[in-house]
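coords below, sequence missing:
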């Protein structure tokens, strides 16, 4: 098979390197399942082990972060770096300004991103990663506080840190004791614990979370007001109480809302007539030609205020088994209408 210099056999489309090995003749599904279950046990034990080792240093770390006037700068190499990115993202989304800086890039200019008002959270299981330890003298000279998250309390990183969080584990889930597995799970759990303690200390609410996630489903539910999605103006089907039955039908057909509001000249809502009401009248054999809107409407219909969240309208409709609601302003005047299709288009439901 042809080869490329310095690489393995060439693969499809010019790719190089050996093809991934498939299941060997000794593959045992039962063994795979046993290893999976053992991994769960080892990683669960690693997380539970944090409980007994997480003490007053954790409280001091939370206090130090709360006092930061700048940002929490998270660092880590390799798998710890991947965990660090997630920890920084979780902190940022729960009220603690944070960012991730890659240690290797920091030594080539990115260290300028760290200011004296910041705090560094360095993550390393061994505490001896060169890319991290080489930055410690500069960080300390800059007067930046340093929190170490490490599994080695005697490491270079731990000795330079102002606060040390013990993320050590008894063993990795990797059978070879090489790949970071249980140790990265412990780091992730400890980072989540910091974020949870911080958001509680800051009085962080679901509305605050939504503001940092405006594009997500939670953001839409917690930030979208009914006034943002309801029909207004000419799109609201409405007639006066003296309107004829045919005028009422034309208004319902014009808007396709499946109902029409009956309101007086001042906008005061008097009642509602729905397509369900129409079916019931037809089933009773009523003579519809001489009826007025006032004669067929349901008086004092259920309404909702325009200043509530759109999700509240969805919840009310669900509770009452309705597909539409009329919307009123603070003075009780008709100002809008909304149905389940409107809420679905807005991705509120």
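Happy to help now that I have it. Given the structure is predicted, the values throughout are model-derived calculations rather than measurements.

Going by C-alpha atoms from here, please, whenever you check contacts or count neighbours.
OK.

And for the nearest residue to residue 76 once chain neighbours are set aside, the neighbour number?
Residue nearest to residue 76 in three dimensions, not counting chain neighbours: residue 123, with 5.0 Å by CA to CA, 6 or more residues apart in numbering. As a burial measure, residue 123 scores 29 neighbours (other CA atoms under 10 Å).

for this structure, what spans make up the strands?
Assigned by DSSP state E, the strands in the chain fall at 72-76, 98-100, 119-124, 145-150, 163-166, 238-239, 259-263, 269-274, 298-299, 303-305, 324-328, 334-339.

Just the buried positions in the last one, please.
Buried residues in strand 334-339, defined by neighbour count with 16 or more other CA atoms under 10 Å: 334, 335, 336, 337, 338, 339.

To residue 208, which of the strands of the chain lies closest?
Ranking the strands of the chain by proximity to residue 208 (CA to CA) places strand 98-100 first, at 15.8 Å.

Remind me what that closest one packs against, helices and strands.
For strand 98-100, the packing partners by 3 or more CA pairs under 8 Å, 6 or more residues apart in numbering; DSSP states H and E come out as strand 72-76, helix 78-93.

take a look at this one as well, against the first:
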């Protein structure tokens, strides 16, 4: 709780906020010293040296209050706080203002990492802000090489986590904590024998690519499988995922009434994608692939004291 902003002040008011021994001296309470943190704007009137007065302490606070606005990519919160002037000792209140976005571009990295030492505690307030994990990439469709040999597709990628915690923290979520959507799987490939004018040959159809999972900017789509340049009918690529929709799966290659498997669509926030599809009108020659898992909203939930849950999409682990 901050010191009052008007009226008479005493050493007791200052000592109750910042600590310290008795008898007290104002010289022990310079900003940036061992007792008074340098970072909070409430403390800007307290000098770092020289003349110091009781009135310099109006509204001062031991808590390091800092506000985040704008857009951030893969934030290590402790590093960011130190860069903002935190003395690595004072209690911390990190406030993410409305409209602030913290996102990740990698499923291996959380958008917001809260770890390391906070000796006197930390509270995080997500007030109309969004913490969003990375969307998983779409899987590639199955197909054939130039000689008609089977070429396997690839599975959809998993979504990334929104928040990873490795230290005790209180979180008041009045916004959105979103695990990335999983990528869709690639479609199966097929081929059929054709006889025309006593000539026998094989027609190849490749599977469609999977769609990317939901991502704050854009997740990668899966490509269709390949086919021989002659007698080949390629499927379509999957679609990008973004913050409005997951990517759609590409259709499988089509010949007459036979279609290769379509790619699966990407997953919504924190949800798995859809597995790739099987052919229609024929059986799979090169199998479909599975979708990626949805990203976790929270990793390290055992470290968190929740003041308010808000919107959390994805596993809480």
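Arrived safely, thanks for sending. What you see is a predicted model; the values in this text were computed from it and never measured.

And the TM-score between these chains?
Once superposed, chain against chain, the TM-score is 0.26 (TM-score structural alignment, normalised by the length of structure 2); 146 aligned residues with a CA RMSD of 6.8 Å.

For the helices and strands packed on strand 98-100 of structure 1, give me JSON lines that also has distance to residue 228 of structure 1 and mean neighbour count.
Listed next are those as JSON lines, based on distance: least, CA to CA, whole Å; neighbours: other CA atoms under 10 Å:
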{"stretch": "strand 72-76", "distance to residue 228 of structure 1": "36", "mean neighbour count": "25"}
{"stretch": "helix 78-93", "distance to residue 228 of structure 1": "25", "mean neighbour count": "20"}
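
re the thing from before, for residue 85 of structure 1, find the nearest of the strands of structure 1.
Residue 85 of structure 1 lies closest to strand 98-100 among the strands of structure 1, at 5.6 Å (CA to CA).

Now do the buried residues in that closest one.
Judged by neighbour count using 16+ other CA under 10 Å, the buried positions of strand 98-100 of structure 1 are 98, 99, 100.

which one of those residues sits closest to residue 31 of structure 1?
residue 100 (38.5 Å).

OK, contacts around the closest one?
Applying CA atoms under 8 Å, 6 or more residues apart in numbering to residue 100 of structure 1 gives the contacts 73, 74, 75, 84, 85, 88.

Could you check how far it is from residue 75 of structure 1?
Separation of residue 100 of structure 1 from residue 75 of structure 1 (CA to CA, to the nearest Å) stands at 6 Å.

shared neighbours of those two, anything?
Common neighbours of residue 100 of structure 1 and residue 75, using CA under 8 Å, 6+ apart, are residue 84.

ok, residue 44 of structure 1 - contacts?
Counting by CA under 8 Å, 6+ apart, residue 44 of structure 1 touches no other residue.

And residue 125 of structure 2, by the same measure?
Residue 125 of structure 2 is in contact with 93, 94, 95, 96, 171, 172, 173, 174, counting by CA under 8 Å, 6+ apart.

that older thread, in JSON lines: the buried residues of strand 334-339 of structure 1, plus distance to residue 43 of structure 1.
Below are the buried residues of strand 334-339 of structure 1 laid out as JSON lines (distance: CA to CA, whole Å):
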{"residue": "334", "distance to residue 43 of structure 1": "59"}
{"residue": "335", "distance to residue 43 of structure 1": "57"}
{"residue": "336", "distance to residue 43 of structure 1": "54"}
{"residue": "337", "distance to residue 43 of structure 1": "53"}
{"residue": "338", "distance to residue 43 of structure 1": "49"}
{"residue": "339", "distance to residue 43 of structure 1": "48"}
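
Would you check which pair of those residues lies furthest apart?
Once CA to CA is applied, the buried residues of strand 334-339 of structure 1 give 334 and 339 as the farthest pair, at 15.1 Å.
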